[in-house]
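J.: Sequence first, then the predicted structure:
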Amino acid sequence: MQILLVEDSEADAFLTQAAFETLSLPPQFTVCADGLFAIEHLQGLLREQQPLPDLLLVDINMPRMDGFELIAYLKANEDLRHLPVLVFSTSSAPQDVRRSYEAHASSYICKPVAYPDYDRVVQAVEAFWMNTARLPT
């Protein structure tokens, strides 16, 4: 499985990848520091006719282009709108959750504060998104 992680915090990106590495079949990660870098990466994959990621994990609070703007771009793009987007944010604010779903995010996950809790969240993502749900190809 290929995951595009859109995260401006190097520490959070490291923790997320480290938690996924504990899985029996860890996914491959590409990390982009904000929404604009993610769009550039995805456009490059489309241009070069390379496989798109299976899943996107997107933070919402980022410089240049935040997660909400990225989701809006993805869902407006015919070639990218099918990609499952999981918002992965420290915010538990109801307005952020609602705004994410209004933008057609596939899921909203509150990023754990402590590393041990990452395992629980990653196992839940694995159980549903990697083992149960059928993803578009």
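T.: Noted; the coordinates are in hand.
J.: switch to C-alpha atoms for all contacts and neighbour counts from now on
T.: OK.
J.: and residue 15, that's in a helix?
T.: Yes: looking at residue 15 with DSSP: H, G, I helix; E, B strand; the rest coil, it is inside a helix.
J.: got the contact list for it?
T.: Residue 15 makes contact with 115, 118 under the criterion Cα atoms under 8 Å, 6 or more residues apart in numbering.
J.: Likewise for residue 20?
T.: 26-27, 119, 122.
J.: So which of those belong to helices?
T.: Secondary structure from DSSP state H places 119, 122 of those in helices.
J.: List buried members of the contacts of residue 20 by neighbour count.
T.: Taking 16 or more other Cα atoms under 10 Å as the criterion, what is buried in the contacts of residue 20 is 27, 119, 122.
J.: Columns distance to residue 77 on top of those, output as a markdown table?
T.: What follows is those, written out as a markdown table (distance: Cα to Cα, whole Å):
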| residue | distance to residue 77 |
| --- | --- |
| 27 | 25 |
| 119 | 33 |
| 122 | 28 |
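J.: now the strands for the protein?
T.: Shown for the chain, the strands assigned by DSSP state E span residues 2-6, 28-32, 55-58, 85-89, 107-110.
J.: Which stretch among those is buried most, on average?
T.: Burial of the strands of the chain is given as mean neighbour count (mean count of other Cα atoms under 10 Å); strand 55-58 ranks first at a mean of 24.
J.: which strands and helices sit next to that strand?
T.: The helices and strands touching strand 55-58, judged by 3 or more Cα pairs under 8 Å, 6 or more residues apart in numbering; DSSP states H and E, are strand 2-6, strand 85-89.
J.: Below is structure B, check it against A:
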Amino acid sequence: MNNRHILWADDDIDDLMLMRHVLHDLGDDYNISEVHNGQEALDYLKAAKEKDDLPCLIILDMNMPILDGKETLAKLKKDEELKVIPVVFFTTSSSQMDKLYCKRNGVEMITKPPQYANLKEAVQRLVKFCVR
């Protein structure tokens, strides 16, 4: 597992770009691999397993096309190599049902904050899930 490599699955390109800016502003040198849906995330991870280059963290948006975050998490949990990688949902959802789903599945859920300053704090929380 690469301790500076994060897989980020989000269909909102603006959010992905903003996250890169936040990480840059924080001075963190993480390698962010971006995909736009759950199926792309699974395809990416399959190739990463073959190269022995799995990320230290998988960040999923809850709502994505083709394969959403919940469906992706279910598939990750069935794979012996992938289920040990920390997964965090970083989503606009603040639904109690989504929070309960995450709690039941042992994953963190962080709601995307609207202000940039709070976004920095949220991203700092995210990267702490990477094993150093």
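T.: That came through, no problem. Treat the numbers as computed from the prediction; the structure is a model and nothing was measured.
J.: TM between them?
T.: Once superposed, chain against chain, the TM-score is 0.89 (TM-score structural alignment, normalised by the length of the second structure); 129 aligned residues with a Cα RMSD of 1.6 Å.
J.: Save the helices and strands packed on strand 55-58 of the first structure as CSV, and put in distance to residue 49 of the first structure too.
T.: Shown next, in CSV, are these (distance: least, Cα to Cα, whole Å):
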stretch, distance to residue 49 of the first structure
strand 2-6, 15
strand 85-89, 21
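J.: wait, which of the strands of the first structure is closest to residue 97 of the first structure?
T.: Taking Cα to Cα, strand 107-110 is the member of these nearest to residue 97 of the first structure, at 6.4 Å.
J.: Please name the nearest non-neighbouring residue to residue 67 of the first structure.
T.: Distances taken as Cα to Cα, 6 or more residues apart in numbering place residue 60 nearest to residue 67 of the first structure, at 3.9 Å, with adjacent residues excluded.
J.: ok, now how distant is the corresponding residue of the second structure for the one you found from residue 103 of the second structure?
T.: Correspondence of residue 60 of the first structure to the second structure, assessed by TM-score structural alignment: residue 62. Per Cα to Cα, to the nearest Å, residue 62 of the second structure is found 14 Å from residue 103 of the second structure.
J.: on that earlier part again, okay if I get the strands of the first structure as CSV plus distance to residue 18 of the first structure?
T.: Below are these laid out as CSV (distance: least, Cα to Cα, whole Å):
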stretch, distance to residue 18 of the first structure
strand 2-6, 13
strand 28-32, 11
strand 55-58, 14
strand 85-89, 15
strand 107-110, 17
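J.: right, and the ones you listed - which one's nearest residue 19 of the first structure?
T.: The nearest among these, by Cα to Cα, is strand 28-32 at 12.0 Å.
J.: what sits against the residue nearest the centre of the first structure?
T.: The centroid of the first structure falls nearest to residue 57 when counting by Cα atoms, centre = their mean (0.9 Å). Applying Cα under 8 Å, 6+ apart to residue 57 of the first structure gives the contacts 3-6, 85-88.
J.: these two touch, right, residue 6 of the second structure and residue 60?
T.: No: using Cα atoms under 8 Å as the test, residue 6 of the second structure is too far from residue 60 to be in contact (10.8 Å).
J.: Counterpart of residue 83 of the second structure over in the first structure?
T.: Alignment note (TM-score structural alignment): residue 83 of the second structure maps to residue 81 of the first structure.
J.: List the residues that contact its match.
T.: 74-75.
J.: got it, and the one 5 residues further on?
T.: For residue 86 of the first structure, the contact set (Cα under 8 Å, 6+ apart) comprises 55-58, 105-109.
J.: So which of the helices and strands packed on strand 55-58 of the first structure is nearest residue 115 of the first structure?
T.: The closest of these to residue 115 of the first structure is strand 85-89. By Cα to Cα, the value is 14.5 Å.
J.: how many neighbours does residue 84 of the first structure have?
T.: Neighbour count for residue 84 of the first structure, taken as other Cα atoms under 10 Å: 21.
J.: no wait, residue 71 of the second structure
T.: By the criterion of other Cα under 10 Å, residue 71 of the second structure has 13 neighbours.
J.: which one in the first structure is aligned with it?
T.: Residue 71 of the second structure maps onto residue 69 of the first structure when the alignment is built from TM-score structural alignment.
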